[in-house]
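*Asks:* sequence and computational prediction follow.
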Amino acid sequence: MNPEITTYIGYSASVFIVLSFILKDVRKIRIVNMIGCICFVIYGIFNGLLWPVIIPNGLICLIQIYYLIFGGKK
C-alpha cells in the first residue's frame, strides 16, 4: 500500500481514539473507539506487521464488539 495512505490511516486512527474520549454516550464511545482500533490494526498491518500495534488494538476491538453485542450491565 502507498506509504502516504498508510500514514493517513494512522492519523485517522488517532483522531477516532481522541474523539472517543470527548463523547459522553457509552455506545457511541465504543463505536468510535472501535473504528479507531480497526484503523490502527490496518495501519500496523500495512506498516510491516507492527505486532505491538496490531495485538492490543485487535483485542480492544474485540472487547468493544463484545460489549456492543452483549452489553455490560447485569
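*Replies:* Received, thanks.
*Asks:* CA only for contacts and neighbour counts going forward, please
*Replies:* OK.
*Asks:* ok, the spatially most central residue of the chain - contacts?
*Replies:* In the chain, the centroid-proximal residue (C-alpha atoms, centre = their mean) is Cys37; its distance is 1.1 Å. Contacts for Cys37 (C-alpha atoms under 8 Å, 6 or more residues apart in numbering) come out as 13, 17, 57-58, 60-61.
*Asks:* alright, now check it against this:
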Amino acid sequence: MDMSFTDWVGYLGSFVLMVSFLMKNITTLRIINSAGCFLFVIYGFMLGFSWPVIITNAFILGVNIFYLTRKKIEKTAP
C-alpha cells in the first residue's frame, strides 16, 4: 500500500479526532480536538483546497478556541 504524505496527514487528523472523544475532561477534549481540526485544515489545503473539509474544521477549531479562551478568562476573573 503506497500512501502519500497527504494521506498520512488525513489519517493522523482522523486518529487525533477519535482520541479526543475518549477524553473525560472537556478542556483536554477541546485541546486535542483542536489539534485534529488543525490537521484537517492542513489536509484540506493539501487536497487542493477542499473547502468542505477546510470550512467545517476551521469552524470547529474556532469554537474550541472560543470556549477554551472563555474558560481561561472565567478562571482568572476575581
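*Replies:* Yes, it's here. Keep in mind it's a predicted model, so treat the numbers as computed, not measured.
*Asks:* tabulate the contacts of Cys37 of structure 1 (CSV), appending neighbour count and distance to Arg30 of structure 1.
*Replies:* Output for the contacts of Cys37 of structure 1, formatted as CSV (neighbours: other C-alpha atoms under 10 Å; distance: C-alpha to C-alpha, whole Å):
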residue, neighbour count, distance to Arg30 of structure 1
Ala13, 24, 14
Ile17, 21, 10
Asn57, 22, 13
Gly58, 18, 14
Ile60, 16, 10
Cys61, 20, 9
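*Asks:* any chance of these in a markdown table with distance to Ile42 of structure 1 and secondary structure as columns?
*Replies:* Output for the contacts of Cys37 of structure 1, formatted as a markdown table (distance: C-alpha to C-alpha, whole Å; DSSP: H, G, I helix; E, B strand; the rest coil):
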| residue | distance to Ile42 of structure 1 | secondary structure |
| --- | --- | --- |
| Ala13 | 9 | helix |
| Ile17 | 14 | helix |
| Asn57 | 10 | helix |
| Gly58 | 10 | helix |
| Ile60 | 14 | helix |
| Cys61 | 12 | helix |
